[in-house]
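Visitor: After the sequence you'll find the predicted model.
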Amino acid sequence: MEKLCFHLQSLYEKGQVQAATKALLEAKFPLPISVYLCLLKACIKNKSHSLAIQTKLHLTLHDVPISGFLGDYVVMTLAKCGAVDDARVLSASLPYLTVFSWTAILFAYADSGRGEEALEAYQCMQKNGIEPDSFTFVSLFKACSSIQDRDKGKELHAHAHSMGMATNKFVGNTIISMYGKCGALSDAEEVFVALTDRDTVSWNGMLSAYVEQSKGDKCLLLYRQMNEEGVHADLATFIIVLQACIILVENSPKLSKEAVHEIGRGLHAKTCRKGFISNLLVGTAALSMYAHCGTTAEAEHTFNVLSNPDTAAWNAMLSLYVAQEQAEKALLLYMHMLKQDISSDHLTYILAVQACGILAESAVQYSSMKLSISKCLEIGKALHSDICVKGYMVLTPIANTLLCMYGKCRAIAEAEEVFQGIIDCDTISWNAMLSAYCEQKEEERALSLFKVMQDQKVSPSDVTLLCILQACGETGDLELCRNVNFIIVFAGFDKFPSLTASLVNAYGGCASELEAHAVFSSFAEPSIVLWNACISGHAAGNSALGSLHVFESMMLAGIMPDSVTYSSLLPACSRNGLVECLEYLGASGDGVTEEKKLSNIIIDLFGRAGDFERLKCYFEKIKAHADHISWFSLLGACSAHGNLELAKHLFKDVVQVELEDGPVYVVMSNVYAAATY
């Protein structure tokens, strides 16, 4: 037995926990208390959960009384080694525990996010007449932080103050952190100011409190004061202030991205001078800051100097590329990540799938892209397969992102399959499926899905209603449009300009111009978005005169038209031969987008009016981007008005741009015929 005890103590001193556990299991008899205490110390030192459990089991099996100092030490060891539930059960059977064991239990609960259980255990501690020490309060304030119980925190703060412990540096630092997490910044500031022995941890606690509550400006001002007072800034300080820069980019209307970028770059340079250039945590924070500022080159440089970037760093870089809509770079980086055998988490897959969706959108918009929709879909399906292998399909945000991607890839069947497989659908899931239907002109299916959504009592968001209004306008479902109007007003969404504009558009599409105008008139000072919606609503209802009247009212109100305005007005005028709108186009169509479709409509309108002077002037502006429709519209106008001279001049240009010869000669033949009569 003495030999075994010596062996166990030797293993303990060498830190060989596994060997000590094995030797303990081989002992078929009770050991001296001193040996058990040595083993328990080894457990605490090495945070060995298994050895702690085995030591307690060995004591029980061999009927060693777990009481007194030994019992107290076993409870403390179990708690410190992560077996807090075992510790709590054992503590209930003991007549007395010291403040050290109670504090270990409280800390274990708080550290694992079980704040309420920590506070319940503290009540038992008080009933047993045990006075808390400073470490007890540290654990209690940490528990309040985990459950954001400000009221209990203030009560404990008052208790700590009455015991003279509130100004203790360690307790004070935890109180600051607790108030910060509970959103009580003024209380945190009061404690911070009252601390006479502030250290770097104190300053970091206050800085972190500001960041917790998105007060990036206050955080940076306090950091400046910290510098002025000569307080040493450590690694945590720089991570916090870089996070403050990110908050400023997201929330501050006063500072531009450029100004925040200058501040962040200065902070990053200081971290490099301090020797943190390759530190992963600082590097990731700086990388995220550059990503939020949109400075790709600096983000890439920061990423490249990191010696072993972890998943968070890779995700930050992916997030930048996705935010900048550099989808190809994002997917290439993701492929490189796979080759480097870096572990991907759910965020990695969300970003990669988003990149695939962006690429699909670009492929739809620019048909000249090398990457086709089918290729984007192939990439998306491969990512979907990887996600299934990883077991992430149970996560609703992952499923929602896949759903959006399939919608953009025009893969409705795949989108429906993902949607039907979502266990816990949220509003985003429904919206993604509705958007997919609307994007692919499947309005009837969108309306059917909305009915299911209503049957299941799912509350619609503003995005839901935008989709349904679009579908109503396309299908002419006036009754549903009125129902959605009621939902908008009832939910208080009628203050959303984009939603109100969509409602006006939808009523127009349903040929209910009076209701469209009623919604529009409910705003004392309509925005350009609402004016455009009203013009579009009249146009959708095939009332070009109505569109023109609203346009004139808009001009009289001093609202300058934009390209969206003309996109609604000009096609309506063209369809109805209303050349009156030309007087609003300036000398040569100034202010109108050079989009080919609109350019051709303007040419058609000038041609209908026989205004060849302005027609030639406008065409010279858009000549470099003109397509065959533009040229034929011009020749058609010449034919309609018998302008042989201009037609001959245009014919030479037509031949030079190598358009199809047959139709050109037919049009020219018509021009000559018109000029003959």
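Guide: Alright, I've got the coordinates. Residues are numbered from 1 along each chain as shown.

Visitor: alpha carbons only for contacts and neighbour counts from here, please
Guide: Noted.

Visitor: contacting residues around Thr629?
Guide: For the record, residue 629 is Ile, not Thr. Counting by CA atoms under 8 Å, 6 or more residues apart in numbering, Ile629 touches Asn600.

Visitor: what's the distance between it and Leu585?
Guide: In this view, Ile629 and Leu585 are 21 Å apart by CA to CA, to the nearest Å.

Visitor: list the buried ones in the lengthiest helix in the chain?
Guide: For the chain, the helix with the greatest residue count under DSSP state H is helix 346-365. Residues of helix 346-365 classed as buried: 347-364 (neighbour count, 16 or more other CA atoms under 10 Å).

Visitor: Go ahead and name everything in contact with that helix.
Guide: 315, 318-319, 322, 325-328, 330-331, 334, 369, 371-373, 376-377, 379-380, 383, 387, 392, 397-398, 401-402, 404-406, 408-409.

Visitor: next structured bit after it?
Guide: Later in the chain than helix 346-365, the nearest helix or strand by DSSP states H and E is helix 373-390.

Visitor: and that next one, what does it pack onto?
Guide: helix 346-365, helix 396-408 (3 or more CA pairs under 8 Å, 6 or more residues apart in numbering; DSSP states H and E).

Visitor: now the angle between helix 373-390 and the last one, please.
Guide: Okay, so that is helix 396-408. Going by axes from the mean of the first three to the mean of the last three CA atoms, to 10 degrees, helix 396-408 is angled at 160 degrees with respect to helix 373-390.

Visitor: Also the first one?
Guide: On the basis of the same axes, to 10 degrees, helix 346-365 is oriented at 170 degrees to helix 373-390.

Visitor: how far out from the middle of the chain is helix 346-365?
Guide: Chain-centre distance of helix 346-365: 14 Å, with CA atoms, centre = their mean, to the nearest Å.

Visitor: likewise the shortest one?
Guide: Using CA atoms, centre = their mean, the mean C-alpha position of helix 396-408 is found 14 Å from that of the whole chain.

Visitor: do the same with stretch 442-453
Guide: 27 Å.

Visitor: what about Cys617, neighbour count?
Guide: For Cys617, the count of nearby residues is 13 (other CA atoms under 10 Å).

Visitor: ugh, typo on my part, it should be Ala323
Guide: With other CA under 10 Å as criterion, Ala323 counts 17.

Visitor: Does Phe606 touch Val579 like I think?
Guide: Yes. Because the distance of 7.4 Å satisfies CA atoms under 8 Å, Phe606 is recorded as touching Val579.

Visitor: neighbour-wise, which of these two wins?
Guide: Neighbour totals were compared for Phe606 and Val579, and Phe606 leads with 21 against 18 (other CA under 10 Å).

Visitor: Against that first model, consider the following:
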Amino acid sequence: MAHCKRKPSKDTLATNSYNFARRVLVIEDIWAPCCCALPQEGVQPDPVTFVAVLNACASVSALEEGRCAHEQIIRSGCESVVFVRSSLVDMYGKCGSMQDAWRVFNKMPSQDVATWNAMIFGHVKCGQGQKALELFQRMQQEGVCPDRVTLVGVLNACASVVALEEGRGAHEQIIQRGWDLDAFVGSSLVDMYAKCGSMEDAWRVFCKMPSQDVVTWTAMILGYVRCGQGEKALELYKRMQQEGVQPNAVTFTGVLNACASLMALEEGRSVHQQMIQCACHLDAFVGSSLVDMYAKCGSMEDAWSVFNKMPSRDAVTWTAMIMGHVNCGQGQKALDLFHQMQEEGVQPDAVTFVGVLNACASIMALEEGRRAHERIIQSRCESNVFVRNSLVDMYAKCGSMEDACRVFNTMPSHDVVSWNALLGGFAMHGQGKEALVHFERMCEEGVHPDEITFVCLLSACSHSGFVDEGLRFYALMTTVYRIPAKLEHYTCMVDLLGRAGHLQEAENMIQGMPCKPNAAIWMALLGACRIHGNVEMGERMAKRVLELEPKNAAGFVLLSNLYAATGNLELSENVERQRKERDAKKQPGRTWIEVNDAVGIGYLRSGRPRLLRTNPPR
């Protein structure tokens, strides 16, 4: 325990223990040693002093010092004082030791409302919202009437476990007691409804409040962001400013998240400027939101500018940068950043590892992925379902279905994301039968497929030539599971039908689509025309492709190859000449490859891979 920096005089302590208690609260760096020194100074602390010390312990989560104070309370005989016991319960709850809180609570001959409140808030703070609600029920059964603070704690509990109906029940009690217009209660109601996803109820409470402070406005903004309504969040932020309410750091974070979800770069830059004008300190919390916003909006230059100016960077900030590079297709930069993060001594968390695995998957860096897997095991993050799903996805995309299946089979349970990662891997590697078998297993486990599941299945059927199975899955998706077909599903079906030679059926499907066809779907049919030598349809498909993407070299190449395959060499050369005139350049085939632990881009030249650029081995 630290030594006192300043010690109050004996006379001051003896004369006015209440003033000493206030000093204890204000000067947190001296409260503990002074308390322990009181008996040695000949001064016996009174209950008010002990309550002040316990409050200080609670405010800084100083559990061990709180236990020390508890021992002195027992020796002094003050433990029987009701408000001292309530403060003990409160201190243990705020310090996260509900076991100690329950021990004191159960010894009390009777509990007042303050003690029940302390227990309720303690469980909420410890992430045990359901236990807090159960305690509230027990409190009422024992005839203790809740006060405003109780019901605010209950609302917080409801928000933490998304218990909307229980929250509405608490709201009814608040109305009955006439507390619904109270600013403190109103803010908690808005926050509860917003976190439970009922923005209509949140807005109704918000509009009835006689005045709204920054906490209330922020709760509404965060609620809209959480519900995926970024536009409404930005509208509310503008209205908040018009009302003259100054945003705080939490408000800015919510608005930046809204900009990120909408990829609204200019709005995000405007918010950034407002933060500078408000002298909002660029701490790790706000800085991470700025980095994340710029990264999700695709402006890594701005993200780096903020990142480099931050006085300190935590795992969240590093992860935002890593994810940003992955989303921008810069997987190797993401891995380089991960290595730099470790060199600076910042410990990655589960979300960091998800980003790293996605980076490995994007550049097919299998050995890097395996090293990341080892690091995950060392960090004890392997049990995280998101990490496990990302491991399956990484191994599948890196071509190691054996490792993907091994990770998948060791998972205690699988959600739809787990199954999609595995099915997508089978589809990618042309293992149609394995995809079909595992889909049956998925159904047997009672996991409900989503639209991505059927993209994987239809792709697997297309690559394996399973026409009948593909048609069956398409019907299953639209009729049984009521999942509307999207462009990705139509593209898979056109590819499936086209590869099997059902060219007219494929064209009819495109023409009957409710959504507008893109170049990719026309190109899928053009590729099928090349396989089956249908020049007439191929010409129509090529025209469609080049209307949408006039500089798409692939359209020219497929048409040229179609002419060449059918013996029309002159037409083939003419198409090639048109391609050059339009400056539609062919991109050489390339892939990320690993040679002696060096990751680099391999370009295909004359059918042989050549390592063009590498990064040094780690």
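Guide: On my side now, so go ahead. Bear in mind the structure is a predicted one, so any value in this text is a computation, not a measurement.

Visitor: could you pull out the helices for the stretch 1-150 of the first structure?
Guide: 2-14, 17-26, 33-46, 49-61, 68-80, 84-92, 99-111, 115-127, 134-147, 150-162 (DSSP state H, counting those that start in this stretch).

Visitor: do you know which of those helices lies nearest Ile428 of the first structure?
Guide: Taking CA to CA, helix 134-147 is the member of the helices of the stretch 1-150 of the first structure nearest to Ile428 of the first structure, at 27.5 Å.

Visitor: and for that closest one, what are the contacting residues?
Guide: Contacts for helix 134-147 of the first structure (CA under 8 Å, 6+ apart): 99, 102-103, 106-107, 109-111, 113-116, 118-119, 150, 152-153, 156, 160, 165, 168, 170-171, 174-175, 177-179, 181-182.

Visitor: what's the mean distance for it versus the second structure?
Guide: When the second structure is superposed, helix 134-147 of the first structure averages 2.7 Å from its matched positions, counting by mean CA distance after the TM-score superposition for the first structure.

Visitor: Check which residues of that helix are buried.
Guide: Those would be 134-147, for helix 134-147 of the first structure by 16+ other CA under 10 Å.

Visitor: Same question for stretch 325-333 of the first structure.
Guide: Neighbour-count burial for stretch 325-333 of the first structure, counted by 16+ other CA under 10 Å, picks out 325-331, 333.

Visitor: hmm, back to that, can you lay out the helices of the stretch 1-150 of the first structure as JSON lines showing distance to Phe612 of the first structure?
Guide: JSON lines is the format used below for the helices of the stretch 1-150 of the first structure (distance: least, CA to CA, whole Å):
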{"stretch": "helix 2-14", "distance to Phe612 of the first structure": "98"}
{"stretch": "helix 17-26", "distance to Phe612 of the first structure": "94"}
{"stretch": "helix 33-46", "distance to Phe612 of the first structure": "90"}
{"stretch": "helix 49-61", "distance to Phe612 of the first structure": "90"}
{"stretch": "helix 68-80", "distance to Phe612 of the first structure": "89"}
{"stretch": "helix 84-92", "distance to Phe612 of the first structure": "89"}
{"stretch": "helix 99-111", "distance to Phe612 of the first structure": "80"}
{"stretch": "helix 115-127", "distance to Phe612 of the first structure": "80"}
{"stretch": "helix 134-147", "distance to Phe612 of the first structure": "75"}
{"stretch": "helix 150-162", "distance to Phe612 of the first structure": "76"}
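
Visitor: Go through those and name the closest to Ala286 of the first structure.
Guide: helix 134-147 (26.9 Å).

Visitor: Now do that closest one and helix 150-162, the angle between them.
Guide: If you take the same axes, to 10 degrees, helix 134-147 of the first structure sits at 170 degrees to helix 150-162.

Visitor: can you give me the helices in the stretch 401-550 of the first structure?
Guide: 412-421, 427-439, 443-455, 462-475, 478-490, 497-509, 513-521, 528-540, 544-556.

Visitor: my bad, the stretch 551-677 of the first structure
Guide: According to DSSP H, counting those that start in this stretch, the helices that the stretch 551-677 of the first structure contains are 563-575, 596-609, 612-622, 628-641, 644-656, 661-676.

Visitor: and the ones you listed as CSV, adding distance to Ile239 of the first structure?
Guide: Formatted as CSV, the helices of the stretch 551-677 of the first structure follow (distance: least, CA to CA, whole Å):
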stretch, distance to Ile239 of the first structure
helix 563-575, 44
helix 596-609, 50
helix 612-622, 52
helix 628-641, 58
helix 644-656, 63
helix 661-676, 68
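
Visitor: Next, the contact list for the nearest residue to Met411 of the second structure once chain neighbours are set aside, please.
Guide: Spatial nearest neighbour of Met411 of the second structure, excluding adjacent residues (CA to CA, 6 or more residues apart in numbering): Arg388 at 7.5 Å. The neighbours of Arg388 of the second structure, taking CA under 8 Å, 6+ apart as the test, are 382, 407-408, 411, 418.

Visitor: With Ala572 of the first structure instead?
Guide: 539, 542-544, 547.

Visitor: Nearest residue to the middle of the second structure?
Guide: By CA atoms, centre = their mean, the second structure has its centre lying nearest to Val351, at 7.9 Å.

Visitor: Okay, that one and Arg388 of the second structure: tell me how far apart.
Guide: As judged by CA to CA, Val351 of the second structure and Arg388 of the second structure stand 11 Å apart.

Visitor: from the buried residues of helix 134-147 of the first structure, which two are the most distant?
Guide: Ser134 and Ile147 (20.5 Å).

Visitor: Over to stretch 442-461 of the second structure now: how far is its first residue from its last?
Guide: First residue to last in stretch 442-461 of the second structure (CA to CA) measures 17 Å.

Visitor: how far out from the middle of the chain is it?
Guide: Worked out by CA atoms, centre = their mean, stretch 442-461 of the second structure lies 24 Å from the chain centre.

Visitor: Show me what counts as buried in it.
Guide: Judged by neighbour count using 16+ other CA under 10 Å, the buried positions of stretch 442-461 of the second structure are 442, 449, 451-461.
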